[in-house]
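**Student:** Below are the sequence and a predicted model for it; my questions follow.
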Amino acid sequence: MPSNDSLKTRQDLTVGRKKYAYYSLPAAEEAGLAGISRLPRSMKVLLENLLRNEDGVSVTEDDLKAVAAWIENKGSVEHEIAFRPARVLMQDFTGVPAVVDLAAMRDAMTALGADASKINPLNPVDLVIDHSVMVDNFGTSKAFGQNVEREYERNIERYNFLRWGSSAFANFRVVPPGTGICHQVNLENLAQTVWTLEEGKKTVAYPDTVVGTDSHTTMINGLAVLGWGVGGIEAEAAMLGQPIPMLIPEVIGFKLTGRLPEGATATDLVLTVTQMLRKKGVVGKFVEFFGDALTGLTLEDQATIANMAPEYGATCGFFPVSQATIDFLTATGRDKARVALVEAYAKAQGLWIDENSEDPIFTDTLELDLASVVPSLAGPKRPQDRVELTTAAPEFEGHLTGTFGRPSDAPRYDVEGEKFTVGDGDVVIAAITSCTNTSNPSVLIAAGLVARKANALGLKAKPWVKTSLAPGSQVVTDYLNDAGLSKDLDALGFNLVGYGCTTCIGNSGPLAPSISKSINDNAIVATSVLSGNRNFEGRVNPDVQANYLASPPLVVAYAIAGSMRIDITKDPIGQDKKGKDVFLKDIWPTSQEVADIQRKSVTPAMFAKRYKDVFKGDKHWQAIKIEGGQTYDWDAESTYVQNPPYFEGLSMDPAPVTDIVEGRVLAIFGDSITTDHISPAGSIKSSSPAGAFLINHGVDPLDFNGYGARRGNHQVMMRGTFANIRIRNKITPDIEGGVTKHFPSGDTMSIYDAAMRYQSEGRPLVVFAGKEYGTGSSRDWAAKGTKLLGVRAVIAESYERIHRSNLVGMGVVPLQFKADGWQKLGLTGEEIVTVRGLSDVNIGKLKPRQDLWVELFRPSDGKMARFPVRCRIDNQTELDYFRAGGVMPYVLRNLAGGGATPEAETIAAE
C-alpha cells in the first residue's frame, strides 16, 4: 500500500531506459522539512523509511517533523519512530530457533482454529547456515572435507528442518552449509545498497536496509546499507510485519583523515576505532564515518570497521554511498543496471559522499588520523582492550600475574607422548577466522605472503599450535589459489577447515587430548590469537583463558612464535634453515606487494561464478529429502528440534499480568555480564544439566555438539542458561560456573535445578546484575532461557540495547536501578522480593519507562528495604507485547483474530 505521502514527495527517477518511483528527500525539504539536507546520511535513510511508510497510524506527520527537528536537537529529544527494514538476515544458530517458533506458531494457529498459512514471512528473509562447522580436523588437505562430513552428521536433524522451512515458508531462502559467513555472503551478494519493489506497474526504489539475528549484521553498513543486529524475537516480529520501534538516535560523526602507514592493517585500524568509541561512549547511538580518508579506504576496509560496531557499542557504524561503493558493487558482479541505480539514487537523495561533500551536522564528533595507527592486538578478554604490538608481551606478563593470578616463573610442563613442553602464554590456537577480516582481501593476502616468506626461510608453526583457516566465502579460496598463496598457508598448517564462523564463536574444536590434559592438570594460562571480533572469557575454547584479536598476518606470525611472552617486534620468532634468527620484519610484506596481488588475483568473474547458484548447495544438501507440509511433523525423539512451550494453552485473551509477590533471587551478577554468560554457548559438559539430559536421552557425549547447534531444543537450552563455565554468581562467590543456592534450604545446586525447585514451589524469580547487562552477541536464548527458568524480572544498573528488548519480547520485565546498585543493598540471595505496579499494565496505567518500587525482606535478620527502579519497557509497543505475554503471542493473536496486523496488510499489499 503506497504511503499517505502528506508532503507529496513521490517522484520519478529515470536511470538509463528505466523509470523508478521514489520518495524524494529534497522534495520533503521544499515541502517544509527545513534543513534536512544537513542531516547525517544514516538519518536520511531513516527519514526516507518514514516517508515511504507514512500511514497516519504507525508513521505520522509528527514523526516526519521530529526527524527534521533533529537538526536542532541532535537527538537529545526522545521521540519514538517505527522502522521497517527492507529484509531480514539470519544465521543458523539464531535462525533455527526463529524458524522453530514460526513452525510452532503455525501449530498454535491451527489450535485456535485459524489459518496456519498466515504465519509466513512478509519481508524477504535469507538464512545462511554458517555457524555449525567446527574445527575438528585441521592442518591437512583433507580437513575441509572431513569437517563438512562431521557437520552433516551432527546437524542432519536441523538441516532436515531448515530444508522443510525453505519449502514451507514463502519469502524465505536458505544458503546451504559450506558457502560462507552470512555477513560476507550479504556483503558480496545479497545486499544491493538500493532495494526495489514492484508496486503495480511501478518499480519503487529505496535504500536497502536490514536487521539480522547476528549482532555483526552491522558489517553491511560498510556498503551503505543501514542495518544492525536484533534478537531472534525482534527478527520474528519484523518477518511477520511488525515495525521495529526505536528512538530517533543520536549520531556520532567519526572523522577519518590521512592514510594508514606502512605496516598497519585494516585490523589495526578497527581495533583503534573500537577503543576510541568505547571510551567515547556510543551505546545506543549511530556512528557515521566521514572525512577525506574515506576516499583512500577500500569498501572492504569500511566493512571491517562497520563489522565491529557491537564491539564499540554502537547500533551501527555507517559509511555513506561513495565511489568505493560503486567500485565494489561492480567488482563483485552486481547487475549493471542496479549499480547505475545506486549511483543515480544516492546522488538524487543527497546520500552520496565525495571530496566536495559538505559535512553533515552530528550530535558530536571525534577524529582519527590514520597515520597514527600502529600494529595492535586486543585482549586478553575484551575486544576494546587494545594493546600496541610493541607492548603486548610485557602487558601479557602483567595479566598473567594479575588477572590470572599465576606466578611469573611457573615452569613449562611435559606433554604426554610428545617431545615438547607447554607453559603459560603459549599460543595453542592460531585461527584466521571471522567475518571481521575474511571479507578483506588485503589482510588475507598479507597472511599468505607472511606464510610464503616464512616457508622460504624454513620456519614452521610451533607443534602445540592448532592452526586453521576459515574464510568468509568461497571467493577467498579462489583468489588465494590464483595467487599461489593457498599452498604457502597450507605449508604452515593453515589449511582450509570450512567456510563459516568457527573459532570466533567457540567452534574451535578440541585441542589435542595430551595438550588439553597438560593445560588443565597444571592450570596453565594458554592463549589464542584469532582474526576475530570476540574474545570474551570462556568463548574461544574451554582450555584457553587468554584470547587476543589480531590481523590475519599477525595470526600467522604468532603461530610461528608460539607464545604471547615473546616480543615479536624485537625478539626472533624462529630460526631459518641455517639456524639464523628470523625477525617479524623479515617476513612482513609491504603494502605494495599486497596491492599488486590483490589487483591481479581478485576478479569479478570469481564472484559471478561462486554466487550463480548460491542457494543450490553441495551434494550433501541436495540429498536431503524435503518432508512435511504446511505444518512441521515434529519428531518427539529429536534432541535438536522440539516444539517449544510458548503457546501451550494459549487463548485469544491474554491472562492478566500479576505483580511479583514474594519472589526469590535466582542469581546476583556483577558488571559486564554478556549474552555469552547468560545464553547457552560453546561445548556441553557431561556433568552439566544439559549433558545429563542428553545422556538420559541416549546421546553419547562424543555427539553432544555445541549449545548453538541445539538451539532448536528448549529442553537443552533452558538447562544451559546461566551455565557458562566462567560466570560468577555472587550468591556462591567461591564457585565459578552456573551455580546458586536455593532458599530457604541453603542447598547449593545448579541454577537450572534451583529454578525448577522454585517453580515447583510456585515462586516467581528475579535476577540482580550490575552495569552493561547483556552485552555481546544478539542471543535470543539469553531471553528465552531466562523466561523458561521462571524469571519474571531482571534488576540491573544498565542494559545492552538488544538484550533489554529481547527480555521484553519474552515477557520478562527489565528494571533499572535509579540510584545505587545491588552492592549497596548488601544482598546475600536469601531476600524475598516484591515488585508492585506491573499489574497496572492490564488497565493501561503502566507507562513506558515508569518508576516503580522494589521491596526486599531478609528473613535471617528481619530487615526490610525499599528502593526505586525504572521500568525499562521503553515504548507503547513494548507495553503491548508485555501485556500479551511477549511479542510472539501478541502477533499470533492479531493474526488469528483479525486476519493480519495493519502492518502486515501494508507490507503484503506492497
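**Tutor:** Nice, thanks for sending it over.
**Student:** contacts, neighbours, all on C-alpha from now
**Tutor:** Fine.
**Student:** didn't residue 693 look like it was pressed against residue 717?
**Tutor:** No: because the distance of 10.6 Å does not satisfy Cα atoms under 8 Å, residue 693 is recorded as not touching residue 717.
**Student:** In addition, the following structure is provided for comparison:
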Amino acid sequence: MTMYKDVFGARSTLEGAYGTVHYYRLAALAERGVQGLDRLPFTIKVILENLLRHVGNDLVTEEDVRSLAGWTPGKAASSEAEYPFLPGRVLLQDFTGVPAVADLAAMRSAVARLNGDPQKINPLVPADLVIDHSVQVDSFGSTTAFARNVEREYERNSERYALLRWGQHAFSNFRVVPPGTGIVHQVNLEYLASVVMTKDDDGETVAYPDSLVGTDSHTTMINGLGVLGWGVGGIEAEAVLLGQPLYLLTPEVIGMRLTGALPEGATATDLVLTVTQMLRKRGVVAKFVEFTGPGLSQLGLADRATISNMSPEFGATATLFPVDEETLRYLRDTGRDPKLVELVEHYTKAQGLFRTDETVEPRFDDLLELDLGTIEPSLAGPRRPQDRVPMSALSQTFRSAYADRFKTAPQTSQAATATAVAERPTSQAVTVELGHVQTQLTHGSVAIAAITSCTNTSNPSVMIAAGLVAKHAVERGLSVNPAIKTSLAPGSRAVIDYLQNADLIPYLEALRFHLVGFGCTTCIGNSGPLAEPVAEAVQDNDLVVAAVLSGNRNFEGRIHPQVRASFLASPPLVVAYALAGTVDIDLTTDPIGTDANGENVYLRDIWPTQQEVRELVQKAVTPEVFSKNYAHVFEGDEHWQKLSNATGPLFEWDANSTYIQEPPFFKDMSPEPEPVKDISGARVLVMVDDSITTDHISPAGSFAEKSPAGQYLVEHGVARRDFNTYGARRGNHEVMVRGTFGNIRLRNRLVDGKEGFYTVHLPDGEEQTIYDASMQYQKDGVPLLVIAGKEYGSGSSRDWAAKGPLLLGIRAAIAESFERIHRSNLVGMGILPLQFKQGESKESLNLTGRETYEITGISSLKPRQEVTVNVTREDGSTFSFQTIARLDSAIDVTYYENGGILPTVLRRLLQA
C-alpha cells in the first residue's frame, strides 16, 4: 500500500552502500517557483519535508506546503495557518510512560465494553520507552550502592514494570529499554536516534529526517544531533501514537549565532547556563531556536546536546543544531552502522540539510550573538535554572537569597564578603556525629553533591573533567566531608566504561562518588534520604543547606524536602563543591582545602586543562564502548527476566494494586460528547503567583506520611519505607489526585503565609487539604478554578499536572501566561486555559480567590476567542472582565469539546 503521494513530482532516488532509497526533494518546490528555500531555517526545512511527503493524504494540502515554503521572518506573528506534523516516532520515559501505557490499556478496556475491537488501540508509529526515572539513591558511598539500589528499585516497582512488560508484548511498534541501562535522552542520543529514518512504502524504501516527540520535556536534547524533536504531554504523545498529527502554528525561529571558542576553565555547562539566561531574557517560549555561525565548528556534539537539553529551561519548543561533519563524526564514534552514516551524509546534503562554514546562513525572526570566548565558570540557582551565578559571586548570591539567616547584610565586594564570613555567628555551626567522625554543618553546607541527569552525563568532556578533578584532588590529599550525600548516576553504561578506560573510577570512589544507578536520580527528586544525623541537624536547627548537582532542574522542593538551596553546575564543579563542603565560598580566590602538609589547595591547582581532557577523551571514548553496551539493550537483567510476563490484548487490572489502577477517564465515556456548557457558581481551589511549575502542581519526588497521598497508602497497608515517589505512583490515579498541588513549597494565597497542600473551603472558610476541599466541592456540585500569574505550568511536561486538576474538579485555569506544554496538556484533558488580557492580572482586578465565578461564552468557542468572566465578591458586589481562551487552533477547540484528546481519538477509532 502506498503511503505517500507525489503531488509535487518531488520523489527521487539516492544510491549507496545502503542500497536504493527514495526521498521527497525540497528542491522540487524551487522548480515550481518557490523562492528563497536556501535561506529557510533548517527547522522550517524539516517541517516542510514532512508536509511535502504527506501531501494528499487527507491531512496535508498543497496550500499547506506552499504556505510554509513561503516562510519569511516575521510571518508567524500575522499568520493564522496551522500545519499538521506527523513525527516519525515517539519516545517515552517510565514516569510518563506508565500512565501512557495504562491509558492505552484503559482505552482497550473501554473499546471492549463498547463491543469494539480492542486491538484497534495500538501504536501506529514506532515508540520506545526507556525506564530511567525510578531508581533512587537509597545506598551511596560504597561499591555495593548500585546493586542495592537496583534491588530496591525492583522491590518498589515490580507492578509498574510488569505493566510495561505486558505492553511490550501486547502492542506492536512498542519497545522497552529495561532499568539499569541509562537515561532516556542519552540512550536516544547514543543509540535510538538515526538522524535519517526509512520506511517501506509499497515495496520501496523511503528516507526522511528522523523526528519525534517525547513525554519528557528534555526530549529536545536530540536536537543537538540534528534531529527535530521536542517534549509534549503524555496525552498528546498518546494521540501521536494512535496516528494523530500535531498541529503547529507557523513557527517563529530565533537564531543564535556563535563565534569564537570556549576559554580554558569553561565547560559546556557554563555555556548552557549562559545561553539559558540569554534566551529566557529574550523570551522564546513556544518558539524554535536554531544555532548558526562559525562557532558551531568549535563545539562538539555532546556540547551541543547539553545546550539543546535545556530548551525547557529557557522555554523554547526545540533548539536545533543542523547536521554537519561533527554529526557524522559522532555517529561513527558511537558505533552506528557505517551504511547509516553514509545515508545520513548523502540524504542531508541532497536535501540542503547539511551545514558547513560556507553555507549561507538562514534568515531568522530574530538573531542573538554570543562569543564563546566570553563564557566563565558558572552555576545556576538557588531556585531556578535560568538564574545564572558566576562562580565568583556564589557566596554573595547565597547570602542574598537567605539574608534573614545572616546577621550581616548582603555584601557587594569580595573583601566585604570575606569579612562577613569571618563575622558569621558561631551559634550557626552545628556539630554532627557520623559513626566515629564529628563534623560541622552551617548555613550553606553542601548536603548533596550529585553527578546526575541527562544534561551533562551524556558529555564525555565534562565527565572526564570530573574524574580528573577527583584524581588531582586525591593526589593532593583532599577528601569529602562524610556529611555530604555524594552520588554518580551516569546517563548510560557507556560512561562507566570510558571512565574505567581512563582509570578515573578509583579517584571518584576515593571521594565517595560511587556508581548509584543509571537514571535521573537527584535531578528528578529521587535523591533518597539524608543520613539521619544530618537530617536531624538540618531539621532541628532550621539550617539552609545546599545541593550541587549536574542536572537541569532545581525548583523549590524538587531535589530534597530538607534542602532549600539547589545549584546546577558542571560535573567537575560538583566534585569541587563536594570538596569545599559549602556554597558560601568563592572558589576563584578561596582555598578549596588543605593538603597533607597543611598547605592551601585552590581550585585552579586541581582543574584540568582542555588539552588534558581532550587527550583522555580520545583515548577512552571509543566506538566499541557504545557497540558493546547497546548490543543487547532490550533484554534486561535477571530482575527484568523474572517479572510477571502476562500476555493478551486486555490488561488484567488488579483492584488491590496500589501502583496500577484503571484510570477513570474512559469508564463512562459515551459514543458522542455532551454539549459544552458555560461554567457557573465556580469557586477558586488554588490561587498562586508567578512561575508555578508542574512540580508545584504534581510533584514527582517523595511525600510525607501526613500528606493525603501518604494517608491513602497507610490506609491500604503500605509501610512508610515502601511509599516510593509520586513519579513512581503515576499509574494509580488515587495517589496522584491526592498529590495534586501537593508540593511542600506551594504557596496558595487562600492560606496566606502557609506552605504546602492546603486551601480554604468556601463559603465556610474552613482550612482543609486541597484534596479534601475538592471532594467536598464536588459532592456539592461546585465547579472549581485555578487562578495564577505568569508562566503557569513551567517545567517538566507532566501529564498529571493536567490529569490531577481534572480529577479535583477543576474546569478552568486563569493565568497571565501559560508554559507551552502545560497549556496543551490542559486542553488535552478538557480543562479550559484562560489568559488575562494584556496589562490585567489577579492583582489589578483585586481578586482574592474568595469570590464566586461565572464563565460565559464557551458554548460556541473559536480559537483565541474572548470569554467573559463574571465575578461576585463576598459582599455581593459584582463585576466582569474579559479573558482569552487559549484554545490556539481549531483542533484545540475540537479536543475541548470532546473532553480532551484521548476521548476525541477514541471516538474516531470507534467510528472507523
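**Tutor:** Received the coordinates, thanks. Note that the coordinates shown come from a computational prediction; the quantities given were computed from them, not determined experimentally.
**Student:** More neighbours: residue 693 and residue 717 of the first structure, which one.
**Tutor:** Per other Cα atoms under 10 Å, whichever of residue 693 of the first structure and residue 717 has more neighbours is residue 717, with 24 against 17.
**Student:** hang on, the more buried one in a helix?
**Tutor:** Yes: going by DSSP: H, G, I helix; E, B strand; the rest coil, the assignment for residue 717 of the first structure places it inside a helix.
**Student:** what lines up against it once you look at the second structure?
**Tutor:** Aligning on TM-score structural alignment places residue 717 of the first structure opposite residue 736 in the second structure.
**Student:** Equivalent analysis for residue 190 of the first structure, please.
**Tutor:** Alignment of residue 190 of the first structure against the second structure is given by TM-score structural alignment, with residue 192 as its counterpart.
**Student:** do residue 372 of the first structure as well
**Tutor:** Aligned against the second structure by TM-score structural alignment, residue 372 of the first structure finds its counterpart in residue 374.
**Student:** Count the residues that sit near that match.
**Tutor:** Using other Cα under 10 Å, residue 374 of the second structure is surrounded by 13 other residues.
**Student:** leaving aside the residues next to it on the chain, what's closest to residue 373 of the first structure?
**Tutor:** Spatial nearest neighbour of residue 373 of the first structure, chain neighbours left out: residue 269 (6.1 Å); criterion: Cα to Cα, 6 or more residues apart in numbering.
**Student:** give the contact list for the equivalent of the one you found over in the second structure.
**Tutor:** If you follow residue 269 of the first structure across to the second structure using TM-score structural alignment, you land on residue 271. Residue 271 of the second structure is in contact with 307, 372, 375, 376, counting by Cα atoms under 8 Å, 6 or more residues apart in numbering.
**Student:** What sits closest to the residue positioned nearest the centre of the first structure if chain neighbours are left out?
**Tutor:** The C-alpha lying nearest the average C-alpha coordinate of the first structure belongs to residue 215 (Cα atoms, centre = their mean; 2.3 Å). Taking Cα to Cα, 6+ apart, and ignoring the residues beside it in sequence, residue 215 of the first structure has residue 229 as its nearest neighbour in space, at 3.9 Å.
**Student:** swap in residue 246 of the second structure?
**Tutor:** Excluding its sequence neighbours, the residue lying closest to residue 246 of the second structure (Cα to Cα, 6+ apart) is residue 85, at 5.1 Å.
**Student:** Can you verify my assumption that the one you found contacts residue 51?
**Tutor:** Yes: here residue 85 of the second structure reaches residue 51: they are 7.1 Å apart, a contact under Cα under 8 Å.
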